[in-house]
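S.K.: okay, here's the prediction I keep looking at, along with the sequence it came from:
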Amino acid sequence: MSDSLIEACDQPTPIHVVDPDGLGALFETLSESEAAWARASRFDAGAGMVALLPTALGTLGKVLFGVGGNGAARNPLMAGSLPGLLPQGDYDFVGALPDPLHAAIGWALGNYRFSRYRAASGPVPRLLLPKGVAPHRARTIARAVALVRDLVNTPANDLGPAELAEAIRAAALRHGAAVEEVVGDRLLAAGFPMVHAVGRAASPARAPRLVDLTWGEADHPKVTLVGKGVVFDTGGLDIKPSSGMLLMKKDMGGAANALGLAEMIMAMNLPVRLRLIVPAVENAISGDAFRPGDILRSRAGLSVEIGNTDAEGRLVLADALALAAEETPDLLIDLATLTGAARVALGPEVPPFFTRDDALAAALSGHAERVGDPLWRLPLWRPYAAMLDSKMADINNAGSGGMAGSITAALFLARFVPEAIPWIHADIYAWNPSSRPARPEGGEAQAIRALFSLIEARYGRPA
């Protein structure tokens, strides 16, 4: 991702930030022809409205950017629409921005292009960082989101379990973190039987693994992140139809987002002891694939009957969550592209999250709204746990009846997290089906900007 946030430039083109109440005063500062052009463009300073004002020579002289009235539902990343509307050049916001930091982040994210397989379209418009915005902070958040998008957009032929592990090792190298990795049949001896079962059908070159990163001082609060790293999901023997597989390269979106959040925490040097755990597997089909009706032992000791091999993500997460719980972290977060039911309930833009802690839920919801990273709490409705009953094992991995799929998946995971541990589970989509300001179509970071804001507020910044 090219750096489109700059700290100095000569003669940037001004972007006048204006709300409807200030429109009249702004027009008085414009030339007669500029004001006439703005009126002809029907610019009324509504949220996200843009007018490009030409000079007498026909070049771009000024940009008007509407932020809406006080009652408008403002998107903090709204400025992300501008890079796609403006020609190459340097720009500077003039006037009071509702949220300068997120305007800068939105600008950077609006410039994102996935260019691994075809050349980028050329230089992008650059923004002079607004006053008061810390350059390192804005760039760190934007680059972490770009990292997530790059990983999710990469197809499975180039991003297998080993490549996902390498991306984690690269982040560890950047920040001086330690990484341990358990691969293939060693997962059995190390106590990760469900990670092994889900991934064992893949070729030896794509062997399952569990990647465990640690960073920070041992005496700092323990924040542990777990990400679902299913690099491709056929559904296993309960095979998906072709249409259901088309986006399954993104089934490692939980791992990508967990890594993006870890990148923010390490780059911003938050005073926490960070741990990132990623079970990386491919849910493939071969003679060694696990089967419907199999009963698996988990790391936590619970037996799990396989009601559906396409409910594999919760299996690998269960072993990883059990590992995370062994050291009783101060905060445990898992991110996973877990259920289609979450999309049916809330659509692609609003991921549900689950937690037992009402105060933690309220805090996360507040941070999500403030930074424009939407989340919505769904209940861990205990009566629905009966849908996971098994006559042969402690629990079934697939809920009966076909209802409340996101809730029953969360209830399955809850069996592997002791109630004393503050825990958040986010069932994300990790994909934009269409483009919006700062959010181009394709892989997406969801929940991590809100979670970073929560973690920073909860544990403070370094001195």
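M.R.: That came through, no problem. All values reported here derive from a predicted model rather than from experimental measurement. Residues are numbered from 1 along each chain as shown.
S.K.: going by C-alpha atoms from here, please, whenever you check contacts or count neighbours.
M.R.: Noted.
S.K.: where exactly do the strands run in the stretch 151-300 of the chain?
M.R.: Remark: strands assigned in the stretch 151-300 of the chain by DSSP state E, counting those that start in this stretch are 178-183, 209-215, 222-227, 229-233, 273-283, 295-297.
S.K.: typo on my end, the stretch 1-150 of the chain
M.R.: Chain-ordered strands for the stretch 1-150 of the chain, with DSSP E, counting those that start in this stretch as the definition, fall at 5-6, 13-18, 50-54, 60-66, 90-94, 126-128.
S.K.: among those, which is the most enclosed?
M.R.: strand 126-128 (a mean of 23; mean count of other C-alpha atoms under 10 Å).
S.K.: which residues touch it?
M.R.: When contacts are defined by C-alpha atoms under 8 Å, 6 or more residues apart in numbering, strand 126-128 is touched by residues 3-9, 12, 88-93, 104, 107.
S.K.: change it to 6 Å
M.R.: 4-7, 90-92 (C-alpha atoms under 6 Å, 6 or more residues apart in numbering).
S.K.: so which of the residues you listed comes closest to S121?
M.R.: Minimum separation from S121 among these (C-alpha to C-alpha) is found for S4, which lies at 14.2 Å.
S.K.: show me what contacts that closest one?
M.R.: Applying C-alpha under 6 Å, 6+ apart, the residues near S4 are 108, 126.
S.K.: and here is the other one:
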Amino acid sequence: MTPRFANSSEAPIPVHVVDKHALQDWIDRQPARVQTWVHGSGFKPAIGKTLLIPGPEGMPEAVLIGYGSEAERKRGRFHLAAAVPSLPDGAYEIASGLPAEKAEEEALGWLLAAYAFDRYAGNGGAKALLLPPEGVDAAKLEIIAAGECLTRDLINTPACDMGPEALEAAAAQLAAEHGARFAVVLGEDLLDRNFPMIHAVGRASDEDPRLIELTWGESGPKLTLVGKGVCFDTGGLNLKPGASMGLMKKDMGGAATVLGLAHMIMALGLPIRLQVLIPAVENAVSGNSFRPQDILMSRKGLTVEINNTDAEGRLVLADALAYGAEGEPDLMLSMATLTGAARVAVGPDLAPYFTDDDAIAAALDAAARKVADPVWRMPFWDPYEKDIEPGIADLDNAPSGGFAGSITAALFLRRFAGDKARYTHFDIYGWQPKPAPGRPKGGVGMGARALLEALPGVLGL
């Protein structure tokens, strides 16, 4: 689906956004019949509450949308989106009450309220369309919303229809849409081309493991995005219990997020050279599954002792990061649904990230606040490096003890990112556990909009 704004020919209904403490002031400025209607309705301007105001002939002439209080708004985002599902189909225009600094956030939230995953059932999103508020770049927001919807659709699709082959097809379609170059290293060719850990993790599946590569742009700084594409994760021989396996269709959320971000970058025509790398596998169980205590050789030449086959995401990312680093990008980013430890640390709503670069961190934090895409910096804590060094091999894919699991995973990945590229790693959740304004329960992008906003400053565009 492609969310869109209304256009000026659609005769929009005026929308008045009402703060909890400003309702009476608004009422006092209205004609007597409107005052009577609002008082008689008992309307309270809580976030997401709406009141249609009829004109003299009974047709809606305006709508009130509650905006709560400042303290209540701090506890969420996309507050107008909470009202959109309750509005009748049609076009709407913000007439008063929305702070100018919130126009972009609320306009994007309104667009995202139209999202519904309807591949298997006729679920429809909200049909109330917003006329773009003054000063908002409508075309840019529609592109961002389309990228987010792509991410959501990919994550929401179950593994029966979103295995490595289907993920490759989705990436190929995106490349064709933007005139990007596309290549795949498939199956046994992974061994011939020196991607041994991608092959080892994915070889047990009926669908061949693969490395997907999309490249776009001829000039400018080089940006490499690496997304974890584990299309389903059983845990391998360290089999997950059923409750832990239930959401593993989303284990390719990193790949889905970088594809959504790639769409935004290419559709906006950013002056960069873009490389997208997705190791796409299924971590299945069969007679040739990789095993606990196996020692794998990586593309970089580092050996890795396998102490848990359920810590497979960092293995496939490692080979892809090593390959990406060989191209000496100006910035390399990895995105992955990698560790439960990150969820314990920050919950499902924040996108934790790791970087050694304070300038990148400052840019990301400022961008996240501006575009309502919250992130949180985590440390590459060097004293924990010894925890990922088992002695029998260069690295351990699952250190014992359980402490600092997201940090040790990030340190593992940093070993493969090289010394020349500025490197940042996101350990995202990729899932909205409960419905929220503009974000229905299900797959969700995390960190992509903050990254998009930060890129011009980070790359000097």
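M.R.: Nice, thanks for sending it over. Just so you know, these numbers come straight off a predicted model, no measurement behind them.
S.K.: what would you report as the TM-score here?
M.R.: The TM-score (TM-score structural alignment, normalised by the length of structure 2) is 0.94; 458 aligned residues with a C-alpha RMSD of 2.0 Å.
S.K.: among the strands of the stretch 151-300 of structure 1, which is nearest A362 of structure 1?
M.R.: Closest approach to A362 of structure 1 among the strands of the stretch 151-300 of structure 1 is made by strand 222-227 (18.7 Å; C-alpha to C-alpha).
S.K.: ok, average deviation of that closest one from structure 2?
M.R.: Here strand 222-227 of structure 1, set against structure 2 after superposition, deviates by a mean of 0.4 Å using mean C-alpha distance after the TM-score superposition for structure 1.
S.K.: redo the strands of the stretch 151-300 of structure 1 as a markdown table? Include distance to A189 of structure 1 and mean neighbour count.
M.R.: As requested, the strands of the stretch 151-300 of structure 1 are arranged in a markdown table below (distance: least, C-alpha to C-alpha, whole Å; neighbours: other C-alpha atoms under 10 Å):
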| stretch | distance to A189 of structure 1 | mean neighbour count |
| --- | --- | --- |
| strand 178-183 | 10 | 16 |
| strand 209-215 | 13 | 23 |
| strand 222-227 | 21 | 25 |
| strand 229-233 | 21 | 30 |
| strand 273-283 | 15 | 28 |
| strand 295-297 | 13 | 18 |
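S.K.: mind checking which of the strands of the stretch 1-150 of structure 1 is nearest P422 of structure 1?
M.R.: In terms of C-alpha to C-alpha, the element of the strands of the stretch 1-150 of structure 1 nearest to P422 of structure 1 is strand 5-6, at 36.6 Å.
S.K.: how big's the offset between the closest one and structure 2?
M.R.: Its aligned residues in structure 2 lie a mean 1.5 Å from strand 5-6 of structure 1 after superposition (mean C-alpha distance after the TM-score superposition for structure 1).
S.K.: ok, now stretch 257-267 of structure 1?
M.R.: Distance for stretch 257-267 of structure 1, averaged over aligned residues: 0.3 Å (mean C-alpha distance after the TM-score superposition for structure 1).
S.K.: quick one on the thing from earlier: of the contacts of strand 126-128 of structure 1, closest to L159 of structure 1?
M.R.: L159 of structure 1 has its nearest neighbour among these in S4, at 27.2 Å by C-alpha to C-alpha.
S.K.: roughly how far is the helix or strand encompassing F426 of structure 2 from the heart of the chain?
M.R.: Following DSSP states H and E, the helix or strand that holds F426 of structure 2 is strand 422-427. Distance of strand 422-427 of structure 2 from the chain centroid (C-alpha atoms, centre = their mean, to the nearest Å) equals 14 Å.
S.K.: angle of it against strand 222-227?
M.R.: Interaxial angle of strand 422-427 of structure 2 relative to strand 222-227 (axes from the mean of the first three to the mean of the last three C-alpha atoms, to 10 degrees): 20 degrees.
S.K.: right, and the helix or strand after strand 422-427 of structure 2?
M.R.: Heading C-terminal from strand 422-427 of structure 2 (DSSP H and E), you reach strand 431-432.
S.K.: structure 1: which residue goes with A114 of structure 2?
M.R.: When structure 1 is aligned by TM-score structural alignment, A114 of structure 2 is paired with N111.
S.K.: ok now do its match, which residues does it touch?
M.R.: When contacts are counted by C-alpha under 6 Å, 6+ apart, N111 of structure 1 touches P83.
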